[in-house]
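K.L.:
Got a predicted model here, sequence first, then my questions.
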Amino acid sequence: MVRIPLGPEELSRGLRLGELLRSTRGHRTMSDVATEAGISVETLRKIESGRIPTPAFFTVAALCRTLDLSLDDVAEATARKPDRADAS
């Protein structure tokens, strides 16, 4: 199976997801959050850095549960931000 490369929008959305998770994690260590979510620290590190811009739904759901985020919060934070040209 050949995977189609992600476009700029998907990559940008992955960066926004990583920023949200990092800021929500706050003072908690990556290790604590990853363990509680049932994922590896390396997976969390890659998601937070945008190196995994499209993590599996169940991974996102587990992180949301661990960080007390709703999926609606994630959807809103990762939605496409209108460009200034779009807003006029």
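P.N.:
Arrived safely.

K.L.:
switch to C-alpha atoms for all contacts and neighbour counts from now on
P.N.:
Fine.

K.L.:
And the helices in this structure?
P.N.:
Secondary structure of the chain by DSSP state H: the helices cover 8-25, 30-37, 41-49, 57-67, 71-78, 84-87.

K.L.:
Spell out for me which residue occupies the centre of the chain.
P.N.:
Among the residues of the chain, the one closest to the centroid is residue 17, at 2.9 Å (CA atoms, centre = their mean).

K.L.:
could you measure it against residue 77, distance?
P.N.:
Going from residue 17 to residue 77 by CA to CA, to the nearest Å gives 7 Å.

K.L.:
Equivalent analysis for residue 35, please.
P.N.:
24 Å.

K.L.:
In addition, the following structure is provided for comparison:
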Amino acid sequence: MVRNPLTPEERERGRRLGLLLREARGGRSMTEVAMAAGVSPETLRKIESGRAPTPAFFTVAALAEVLDVPLDQLTRRCTPDETAAVA
């Protein structure tokens, strides 16, 4: 299966997601959060660094739960501001 290249918007959304998760993690170790969410530390590292800009929904949901961040908040904060795109 050939995967289509990501759009700049998808890459930006992934960058924002990584930043938000890294901020929410705070002083907790990457390994601690990853293990609590049932993902590998390498997966979390890739998401936080933006190298995995389109992680699986259930991965994001598990991380959000462990970090106590509502999914709707992640969605809002990861979506580019449409008013900025129009300006």
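P.N.:
Now that the structure is in, tell me what you want to look at. Quantities reported herein were computed from a predicted structural model and do not represent experimental measurements.

K.L.:
one step back: for the helices of the first structure, give me TSV that also has distance to residue 1 of the first structure.
P.N.:
Output for these, formatted as TSV (distance: least, CA to CA, whole Å):
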stretch	distance to residue 1 of the first structure
helix 8-25	20
helix 30-37	29
helix 41-49	22
helix 57-67	20
helix 71-78	27
helix 84-87	36
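
K.L.:
Ok, which of the ones you listed comes nearest residue 2 of the first structure?
P.N.:
helix 8-25 (17.4 Å; CA to CA).

K.L.:
who's in contact with that closest one?
P.N.:
The contact list for helix 8-25 of the first structure (CA atoms under 8 Å, 6 or more residues apart in numbering) reads 33, 47-54, 67, 74, 77-80.

K.L.:
try 10 Å this time
P.N.:
5-6, 28-30, 32-33, 44-55, 60, 63-64, 66-69, 73-75, 77-81 (CA atoms under 10 Å, 6 or more residues apart in numbering).

K.L.:
and what of stretch 55-68 of the first structure?
P.N.:
So stretch 55-68 of the first structure is contacted by 14, 17, 21, 24-26, 28, 32-39, 43-44, 46-47, 54, 69-71, 73-74 (CA under 10 Å, 6+ apart).

K.L.:
Try it again at 7 Å.
P.N.:
24-25, 33, 36-37, 70-71 (CA atoms under 7 Å, 6 or more residues apart in numbering).

K.L.:
What's the separation between the residue lying closest to residue 54 of the second structure once chain neighbours are set aside and residue 76 of the second structure?
P.N.:
Excluding the flanking residues, the one nearest residue 54 of the second structure by CA to CA, 6 or more residues apart in numbering is residue 14, at 6.2 Å. Taking CA to CA as the measure, residue 14 of the second structure falls 13 Å from residue 76 of the second structure.
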